[in-house]
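Trainee: Pasting the sequence and the predicted model now:
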Amino acid sequence: MPVALLALAIAAFGIGTTEFVMMGLLPEVATDMNVSISAAGGYISLYALGVVVGAPLLTIAGMRVRRKTMLLSMLGLFIVGNLLSAIAPTHLSLLAARFVAGLPHGTFFGIGAVVAASLVSRDKRGRAISMMFVGLTVANIVGVPVGTLLGQAIDWRWTFGLVALIGAAALAAVSVLVPRQAKPTEVSLRGELSAFRRPQVWLAFAVVVFGFAATFSFYSYIKPLLIQVSGYTPLAATVLLALFGTGMTLGTVIGGRLADRSPMRTLYTFLTALAIVLTMFTFTAHNTVLVAVNVFLVGVTGFAAIPSIQARILDQAREAPSLGSASIQSTFNIANSLGAYLGGLVIAAGFGLISPSWVGAVLALVGLGFAVLSGRLDQRWNGGRGRSGTPGTDSESPASGSAEGSPDSLGAAPAR
């Protein structure tokens, strides 16, 4: 794999750390800012809002800019957002800083996925994309625990200062290692948005909203479940979060390899497996050994489909791969919010801390339904018109679904 993927992974590590570390530091930040825990939750929500808003707007604003330049610009904005977070004097200023830090998230991953795919041949796109996202999953194993401990031992502001330094290292790595990208030509807002007229693009978004909300409905309440139901101490529960991150990393790597062979079958397999694994918590939650295995398996199955869905959107929105890929990141954050909200509803209704896993199983099956519908539409299109030049076909072949030789054809040759 090209060494440039390492630069993208370093950036993903920094972005993943700043996104999730606030959850571990929330009590300390709330105390320092003299606000309640519920009010401090805005630091998480405003980051997510920044992702949702920034992904489409910044991608559209930079559609005529070289992709490498856009990556560097997004990392610059990321550094600024985290430095502002580190020095924020008031609650409102920290809310604003977190919003700024979230703005480049979706655009970076969206364009980064396109660049990663362009660095390799088409039959290795899934693995290339997964290598970038490994940085995001490793953040949950190393970055978040270390950042949380640093914030608790010294001061939470040091954590965001450290994340800014990671961003600076990523900026230097991208500047040196990522090849120069050709400047986009013949692009327009109408052309970028035209891809969103295709039903397959919206079906891909639906798979993300429901399929990945399944994971977040469980993950949002994993720590109280492990402490209050499974009987782990708070410290041991924190260690199990690292086990979950290890599963995420393994799942992303495996999913990347399988996505190159058959992206749709990979989606079907892991969404089905996720529903089964989440249902298993009914039987494993009270056993300290079995619940640990179960947590690991949710990490594996919950994130193995990410390379497939990214590759899918690159094919289905090939007229606007950067915008389509960035919009997927916005959709992930919608899934995050939806999963947490629905999981909280069943807990508030008195169904207990295991109940979010039931919600997650149902959501995974809904996501699977949309994936199956998308695959059926592929088969119908292929049966009616054949594979040659059809828009929106990658049902079983990673090489289909893109007009080779077009300006946005991805993975056909090394980056220009």
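Mentor: Happy to help now that I have it.

Trainee: Please make it C-alpha for all contacts and neighbour counts, starting now.
Mentor: Will do.

Trainee: isn't Ala204 right up against Ile313?
Mentor: Yes: at 6.8 Å, Ala204 counts as touching Ile313 under the criterion of Cα atoms under 8 Å.

Trainee: out of the two, which sits in the more crowded spot?
Mentor: When Ala204 and Ile313 are compared for neighbours, Ile313 comes out ahead with 26 against 21, by other Cα atoms under 10 Å.

Trainee: secondary structure element for that one?
Mentor: Assessed by DSSP states H and E, Ile313 sits inside helix 306-316.

Trainee: And Glu186, by the same measure?
Mentor: Applying DSSP H and E, one finds Glu186 in no helix or strand.

Trainee: any idea how far it lies from Leu338?
Mentor: 37 Å (Cα to Cα, to the nearest Å).

Trainee: more neighbours, those two?
Mentor: Taking neighbours as other Cα under 10 Å, Glu186 and Leu338 compare with Leu338 leading, 19 against 7.

Trainee: Please give the element, helix or strand, for the closest residue to Val277 other than its chain neighbours.
Mentor: Of all residues not flanking Val277 in the chain, Val298 sits nearest, at 6.3 Å (Cα to Cα, 6 or more residues apart in numbering). According to DSSP H and E, Val298 maps onto helix 288-303.

Trainee: Which positions within that helix qualify as buried?
Mentor: 290-292, 294-303 (16 or more other Cα atoms under 10 Å).

Trainee: next one: stretch 241-256
Mentor: In stretch 241-256, the ones that count as buried by 16+ other Cα under 10 Å are 241-256.

Trainee: How about stretch 15-31?
Mentor: Applying a neighbour-count criterion of 16+ other Cα under 10 Å, one finds 15-30 buried in stretch 15-31.

Trainee: ditto for stretch 133-145
Mentor: In stretch 133-145, counting by 16+ other Cα under 10 Å, buried: 133-141, 143-145.

Trainee: List the contacts of that stretch.
Mentor: Residues outside stretch 133-145 that contact it (Cα atoms under 8 Å, 6 or more residues apart in numbering) are 8-18, 20-21, 24, 238, 241-246, 248-249, 252-253.

Trainee: next, the one to line up against it:
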Amino acid sequence: MHISIYILSLSIFAMTTSEFMVAGMLPSISSTLNVSVPMAGFLVSIFAASIVVGGPILTVFLFKFRQKSALIFLMILFSISQIIGAIADSYSTMVVSRVLGGIAESAFFGVAISIAVGMVASDNQGRAASLVLAGIMIASVVGLPMATQIDHSFGWRYSFWIVAILTLICTIVVMFSVPQSPKPQNMSVKKELSTLKNKHLWAAYCTSGLIIGATFSAFTFFAPIFTEVAKIEASSLPILFAAYGVATVMGNLIVGRFADRYAMNIMVIGLTALAVVMVLMALNITNVMFAMSCAIVIGFVGLPMNPAMVTRVMRVSNNGSLVNSLHMSIINLGIVLGSWFSGVLVQANYGWTSPLWFGALLAVLGLLSLLPYLQKNKLVLEMES
């Protein structure tokens, strides 16, 4: 594998770490910027909302440019967003940082994967794509707990500086290592738009949004839930997030192995587990070991449903750029709804466990969205057998 592929993976690691790390720094950021913890939690929603709205628009715009040039532009834009975050002295400035970062990250994903698969032979393209996306999983295992530890040891601003510097280093390497891209080809937007008339595709999108919304409803507020209600020391949060990340990686490996054949079954089991575990966690939040075990289970069954979600979308539609880009937008819309409305519930004095109850509700809705398709899926499996 070309060294550039690993650099792209490292870049995605840095970007995903930035996306998630605010969840582990909510008390520190809220204190520094003089806002409530739920208001600080909205920064997670704002980043995701930027991906939803700005990402697809910027992706279409960048089709006019060579892929390498677009890649470098996006990496520099993301670095600038992190520098703004590092020096932010007000909530509005931090919002600007999150908006720019979300837009840049969303467009970067598609361009990076396209460049990676274009640098290898056809029989290695799947491996190249998986290596690039491995940065997401590594961010949950290494980046998030590392950023949380840096916050407690040196302050949250250092995490933003480190991400900015790491992204700039990757940008320099990309400038000299990635081959020059061919001139861009015309994109048939009309043809891609016609695929969006498929009602089954929108049903799949809906389920994906509810799955991720349920997961992030709880995950976004893990830090205050455990420090304010479960009464654990803030210094223990990096350990919790590391365990959550390891569970996510393990779950992803397992789901990835069976997603092609059992996509619907995986989502049914995963959503049922999410709903049950979140309810149990809310009811037993003062039992620290039990609550932490529930958080780890959420990591094991939540995000790892992603391969099953992608498989379902590809089966009901195609693997076109617009379909995948919109799927990513819907997923991040789920993050927005989950984290935003959970913050609203906390601000309305429904308590720190309200994000868990709301997450359970979204999981149940996701399960209901699958019911019309379960019998059809059963018939398909019988025919394949």
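Mentor: That came in fine, so what should we check first? Values in this document were obtained by computation on a predicted structure and should not be read as measured data.

Trainee: quick one: the spatially closest residue to Leu323 of the first structure that is not a sequence neighbour and Met74 of the first structure, what's the gap?
Mentor: With sequence-adjacent residues excluded and distances taken as Cα to Cα, 6+ apart, Leu323 of the first structure is closest to Thr59, at 5.8 Å. Separation of Thr59 of the first structure from Met74 of the first structure (Cα to Cα): 10 Å.

Trainee: quick one: common contacting residues for the two?
Mentor: By Cα under 8 Å, 6+ apart, the residues touching both Thr59 of the first structure and Met74 are Thr107.

Trainee: Near Leu379 of the second structure, how many other residues are there?
Mentor: If we define neighbours as other Cα under 10 Å, then Leu379 of the second structure has 11 of them.

Trainee: Now it: which helix or strand?
Mentor: According to DSSP H and E, Leu379 of the second structure maps onto helix 354-384.

Trainee: How about Gly350 of the first structure?
Mentor: In the assignment (DSSP H and E), Gly350 of the first structure maps to no helix and no strand.

Trainee: same check, this time on Glu19 of the first structure
Mentor: Per DSSP H and E: Glu19 of the first structure is located in helix 4-33.

Trainee: What's the first helix or strand after that helix?
Mentor: helix 37-40.

Trainee: Could you give the separation of that next one from the chain centroid?
Mentor: Centroid displacement of helix 37-40 of the first structure relative to its chain, using Cα atoms, centre = their mean, to the nearest Å, is 24 Å.

Trainee: ditto for stretch 216-228 of the second structure
Mentor: 16 Å.

Trainee: do the same with stretch 112-128 of the second structure
Mentor: 22 Å.

Trainee: Likewise for stretch 201-208 of the first structure?
Mentor: The answer for stretch 201-208 of the first structure is 14 Å, by Cα atoms, centre = their mean.

Trainee: average offset between that stretch and the second structure?
Mentor: For stretch 201-208 of the first structure, the mean deviation from the second structure after alignment is 1.5 Å (mean Cα distance after the TM-score superposition for the first structure).

Trainee: quick one: the nearest residue to Asp123 of the first structure once chain neighbours are set aside from Trp158 of the first structure, how far?
Mentor: In space, and not counting its chain neighbours, Asp123 of the first structure is closest to Asp260: 5.5 Å by Cα to Cα, 6+ apart. Between Asp260 of the first structure and Trp158 of the first structure the computed distance is 40 Å (Cα to Cα).

Trainee: What of Leu72 of the first structure?
Mentor: 24 Å.

Trainee: Could you do Gly135 of the first structure as well?
Mentor: Distance from Gly135 of the first structure to Trp158 of the first structure, by Cα to Cα: 21 Å.

Trainee: Also Ile354 of the first structure?
Mentor: As judged by Cα to Cα, Ile354 of the first structure and Trp158 of the first structure stand 35 Å apart.

Trainee: And these two? Which one has more around it.
Mentor: Between Ile354 of the first structure and Trp158, counted using other Cα under 10 Å, the more crowded position is Ile354 (25 against 17).

Trainee: Go ahead and confirm the more buried one touches Ala285.
Mentor: Yes: with contacts counted by Cα under 8 Å, Ile354 of the first structure reaches Ala285, the gap being 7.4 Å.

Trainee: Overlap of the contact sets of the two?
Mentor: With Cα under 8 Å, 6+ apart as the test, Ile354 of the first structure and Ala285 both reach Leu225.

Trainee: Next one: the closest residue to Leu314 of the first structure other than its chain neighbours from Ser194 of the first structure, what distance?
Mentor: Excluding its sequence neighbours, the residue lying closest to Leu314 of the first structure (Cα to Cα, 6+ apart) is Pro321, at 5.1 Å. With distances taken as Cα to Cα, Pro321 of the first structure is found 11 Å from Ser194 of the first structure.

Trainee: go on, Val295 of the first structure?
Mentor: From Val295 of the first structure to Ser194 of the first structure the distance is 41 Å (Cα to Cα).

Trainee: go on, Glu28 of the first structure?
Mentor: 46 Å.

Trainee: How about Thr90 of the first structure?
Mentor: 43 Å.
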